[in-house]
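Colleague: Compute the structure for the input listed below.
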Amino acid sequence: MIGILAIILSLAGLMYFAYRGYNVLVLAPIMAAFAVILAQGGPVLATYTQVFMTSLGRYVVLFFPVFMLGAIFGKMMADSGASTTIAHTIIKRLGARHAITAVTLACGLLTYGGVSLFVVAFAIYPIAAALFREAQIPKRLIAGSIALGSFTFTMTALPGTPAIQNAIPTRFFGTTTFAAPGLGLIAAAIMLFGGLAWLTWRQRVAQNAGEGYGEHKEDLQTFEDGERPGFLLSVLPIIVVIGLNALFSLIVFPRMDLAYLAQQAYGNVQPAAVIGTWALIVALVGAVLTVLVCHRRYLRDPQGTLNQGTMGSLLPIFNTASEVGYGAVIASLSAFLLVRDAVLSIAPDTPTISMAIAVNALAGITGSSSGGLSIALDTLGSTYLERAVALGISPDLLHRIATVASGGFDSLPHNGAVISLLTITGLNHRQSYSDIFVVNLLVPVLALITIIVLGTLFGSF
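Modeller: Prediction:
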């Protein structure tokens, strides 16, 4: 009982202090040490160096290339003006009347192309603010629109998305980022259209009540057309990311002789465990080179952009890796066996349901989709895979359900991306969180339930 209490109090402390703005790099090991002391009296230092840091380091080793290349690519797209061009073009075509849809689609295209959601928020907000002001749509709806386009269907559902949430399951299930494409598209459609339906209804209610944009002090950024590439040139790197990812994950690497991976020098791994990550690395390298070649004249300081993008990848990956390290410490406690058995006892004959609940719960507790997903699969992934194989369930179905599940309860108020988005837009939880809650939590959970049902009835497709 003391062990369970230690886990609960530790998790509550992690959520509370993260919400208060404490850095997870310091917070995670402190809360982990607290759990260890309360549950079993120590050893604290051995747990920190041998469990926490080992797990943190393993996560960095596996996923740092994807974080770094994604951050560099996103920074180059932003600094060259390509992100701005894409946003402007979509918004101009749809017009102020459809401002919410325009902002959502602009964010979706950029994040599906590999641009960091934080970069997208910074790039889109000034444009969205000007457009919402022109259309007299309440500013409080900007956060929900950006969140819908950046944190939902392009992060977890669309097949082939280079988001880290879509890459993590490839290591555990031997799948690719294009796993269960049909179910992914269905989930994406539910998230997109469900979210848009909610936000446009909220717009209509506000405007019927006479609420306009509101009075806000803003210093909105302006953009010059001649200082950025045209639309076709801007979307070319995104096409490269998606195309190369599909080519190498589905055709090139599966046809190569990768038997040498069985050697101890290469980790003695199955090819399926690395193909998904390799394909993303190749795709992002190709996209970065495409930007350097095609957008060279628009990059005023390529070296500075490269350096800033590289450094910009460090905090996100170490934040996530710290949460993974925290999860490893919790999983090492004897009391966690009770928690694990309780989770596994939920629909034991249906690992898809059990896994969805576990991933969602851990993502909600940590306030991180990638952190919760990694913790769940690190501790329970092999068990779910064994049960699925025994029941004839495709690993592709596990992959897509796990990825979509990571994007539900992660969006609770202490989520770092939510807090950053509200800071960027100059809004607060009271003004905008209700909309974020619906489009980032309720609708994605509905999409998750839908694909679980469809996957159970019809299998992976």
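Colleague: C-alpha only now, for contacts and for neighbours.
Modeller: OK.
Colleague: Pull out the buried residues from stretch 88-103.
Modeller: By neighbour count on 16 or more other CA atoms under 10 Å, the buried set for stretch 88-103 is 88, 90, 91, 96, 98, 99, 100, 101, 102, 103.
Colleague: Now, these that are in helices?
Modeller: 88, 90, 91, 99, 100, 101, 102, 103 (DSSP state H).
Colleague: Could I get the contacting residues of the third one?
Modeller: So the one you mean is residue 91. 99, 102, 103, 106 (CA atoms under 8 Å, 6 or more residues apart in numbering).
Colleague: Could you rerun that using 10 Å?
Modeller: Contact partners of residue 91, counting by CA atoms under 10 Å, 6 or more residues apart in numbering, are 85, 97-106, 127-128, 131.
Colleague: measure it to residue 71 for me?
Modeller: With distances taken as CA to CA, to the nearest Å, residue 91 is found 25 Å from residue 71.
Colleague: want to put them side by side, so please do this one too:
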Amino acid sequence: MSILGILIALGLLIWLAYRGWSILLLAPLCAVLAALLAGQPLLANWTQVFMPSAADFVAQFFPIFLLGAVFGKLMEASGSVEAIADYMTKKLGTGQAILAIVLAGAFVTYGGVSLFVAFFVLAPMGHALFKAANIPHRLMPAAIMLGAASFTMTAMPGTPAIQNAIPMPFFGTNAFAAPGLGILASAIMLAFGLWWLKLREKQARAAGEGYAFVGGGEEIAESAAEDETIRERATTAREFDPEEIGRGGMARTVPPFAVAALPLVVVVIVNLLMSFVVLPNYDASYLTTDAFGNVTLSAVGGVWSVIVALLVAILVLVVTNFSRLPDIRVTLDSGANASVLPILNVASLVGFGAVVAGLPAFEMVKEWVLGIEGGPLVSLAVSTNILAALTGSASGGLTIALDALGPTYMQIATETGIDPGLMHRVAVIGAGTLDSLPHNGAVVTLLAVVGATHKDSYLDIVMAAIVGGLIALVAVVALGSLVGSF
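Modeller: This next block holds a predicted model:
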């Protein structure tokens, strides 16, 4: 009955979340239901298991959620994201419309801009570009997803995405874990996605199909930002509350490309310096005292690197764009507010996962996962894929998987000589594939922002964001098993 209870609770969570119910209510309700069906104490599971686990997630990762949202909001309000996207489109032209949208999305998100900020800026520009190139607008969601929500989220070494930060405390790694394999995976995702989208464009032209979208791109995006159901789904999937899009005003003039791109470059460079120069030479022996949690530098260093990188980038952005920001206080407040609901939603999913992992029947699930043929890398990839798919959240599914199995995988890595960085990269790429199922908040939000439907556009999203990711994951697992991490 306990296994059945877990399935019932998880099914109810997924079904009601997809219908727009708040995860803040659903997660504890479904966690208590799972405990009830397993014959476990209800209040104890809520207050002593669910809440501490959720609180630990907030304590570890709220600085990244907060600074990431503030940085994204400043990039939006200063016109920097628009300037970068406009530069890409002008340089590549309408003849390379798909490539321009993909590269613009990849550049801004790899530099730390929140996914939904990229969505709401790229969609209107995508409409203009696809219209000029006479490309069916149904291909636009896949192009945006490929650039903004695939390899720059999970595979590119150094990405400040929260998904890339989550494994750090578990494996003692930093954002540049398994850099060679990460670059290889990124190249596979990008190449496969572009091949598919160009093939679909060619097929559409041969069939005489063009743009044919009626309506304004900006109006569609604004309407999506105000939809409460979309907001509930979106804030479970990613780290920015769409309701804060557009608040605080926008710059009257966009900055030059070099000025717009500078903060993104700063994020990557500072993250790199912190990870390989500053922290390795930093005396953090005080961390082993009770006052600071009795931890090692490796357990917190990766998160510290991302925090410092975002802080420095925010300062650079404010200094170089101060005159353009219409109301810096409102913009900062809006960015801070945009981080609250997403982290609480994901933390609630983590709390649900902690309750489920503590049930007696979960030992059977754990044994099944660890017993998957192919070794620990395969079982890790499968577990993160499944949980990200079920929750519709890469960050939520990844944290649940690592909370339940992370110490076990770390022990296996130590005993078998597997580089923890390889475990890190496999886990992140695994979480970023099947999370993009139809109920995923990012997918639902993107379709609404673009003005497309699952019927017209989801197949291309599957190919660009899921199939390409799975191919890259298989390549990383196979190569990592043969030659190790690099």
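Colleague: related to what we said a few turns ago, which among the contacts of residue 91 of structure 1 gets closest to residue 289 of structure 1?
Modeller: residue 85 (19.2 Å; CA to CA).
Colleague: Quick one: neighbours of the closest one, just the number.
Modeller: 26 (other CA atoms under 10 Å).
Colleague: cool, residue 86 of structure 1 as well?
Modeller: Residue 86 of structure 1 has 24 nearby residues by other CA under 10 Å.
Colleague: Just the element for the aligned partner of it in structure 2, please.
Modeller: Matched to structure 2 by TM-score structural alignment, residue 86 of structure 1 sits across from residue 84. For residue 84 of structure 2, the element it lies in under DSSP states H and E is helix 80-92.
Colleague: centre of the chain versus that helix, how much separation?
Modeller: 23 Å (CA atoms, centre = their mean, to the nearest Å).
Colleague: Ok, stretch 123-136 of structure 1 next?
Modeller: Per CA atoms, centre = their mean, the centroid offset for stretch 123-136 of structure 1 relative to its chain is 24 Å.
Colleague: in structure 2, what residues pair with it?
Modeller: Counting by TM-score structural alignment, stretch 123-136 of structure 1 corresponds to 121-134 in structure 2.
Colleague: Counting neighbours, which bits of the matching stretch end up buried?
Modeller: Buried, per 16+ other CA under 10 Å, within stretch 121-134 of structure 2: 121-131, 133-134.
Colleague: which one of the contacts of residue 91 of structure 1 is nearest residue 425 of structure 1?
Modeller: residue 128 (9.7 Å).
Colleague: Now do the same contact list for the nearest residue to the closest one once chain neighbours are set aside.
Modeller: Excluding its sequence neighbours, the residue lying closest to residue 128 of structure 1 (CA to CA, 6 or more residues apart in numbering) is residue 103, at 6.3 Å. Residues in contact with residue 103 of structure 1 (CA under 10 Å, 6+ apart) are 87-88, 90-91, 94, 124-125, 127-129, 131-132, 142, 145-149.
Colleague: What is the aligned counterpart of residue 103 of structure 1 in structure 2?
Modeller: So, by TM-score structural alignment, residue 103 of structure 1 is matched to residue 101.
Colleague: now residue 160 of structure 1
Modeller: Using TM-score structural alignment, residue 160 of structure 1 pairs with residue 158 in structure 2.
Colleague: Provide the aligned range in structure 1 for the top helix by length along structure 2.
Modeller: In structure 2, with assignment by DSSP H, the single longest helix is helix 328-357. Matched against structure 1 by TM-score structural alignment, helix 328-357 of structure 2 falls on residues 302-331.
Colleague: What are the buried residues along that stretch?
Modeller: Buried residues in stretch 302-331 of structure 1 (16+ other CA under 10 Å): 302, 305-306, 309-310, 312-313, 316-331.
Colleague: what about that stretch, how long is it end to end?
Modeller: 44 Å.
Colleague: do stretch 456-476 of structure 2 as well
Modeller: 31 Å.
Colleague: Pull out the buried positions in it.
Modeller: 457-458, 460-470, 472-476.
Colleague: Okay, and which of those residues map to helices?
Modeller: 457, 458, 460, 461, 468, 469, 470, 472, 473, 474, 475, 476.
Colleague: Out of those residues, which comes closest to residue 298 of structure 2?
Modeller: Distances from residue 298 of structure 2 to those, taken by CA to CA, are shortest for residue 476, at 23.9 Å.
Colleague: Against residue 328 of structure 1, how distant is the aligned residue in structure 1 for that closest one?
Modeller: For residue 476 of structure 2, the aligned position in structure 1 is residue 451, judged by TM-score structural alignment. According to CA to CA, residue 451 of structure 1 and residue 328 of structure 1 sit 29 Å apart.
Colleague: same check, this time on residue 233 of structure 1
Modeller: Counting by CA to CA, the gap from residue 233 of structure 1 to residue 328 of structure 1 is 44 Å.
Colleague: and if you look at residue 84 of structure 1?
Modeller: 40 Å.
Colleague: Map residue 447 of structure 2 onto structure 1.
Modeller: Match for residue 447 of structure 2 (TM-score structural alignment): residue 422.
Colleague: Once you drop chain neighbours, what's closest to its match?
Modeller: residue 428 (5.7 Å).
Colleague: which non-adjacent residue is nearest the match of residue 86 of structure 1?
Modeller: Using CA to CA, 6+ apart, the nearest residue to residue 84 of structure 2 is residue 257, at 5.9 Å.
Colleague: circling back to that earlier point, how near is the match of residue 476 of structure 2 to residue 394 of structure 1?
Modeller: For residue 451 of structure 1, the distance to residue 394 of structure 1 - CA to CA - is 14 Å.
Colleague: what's the overlap in contacts for these two?
Modeller: 459, 460.
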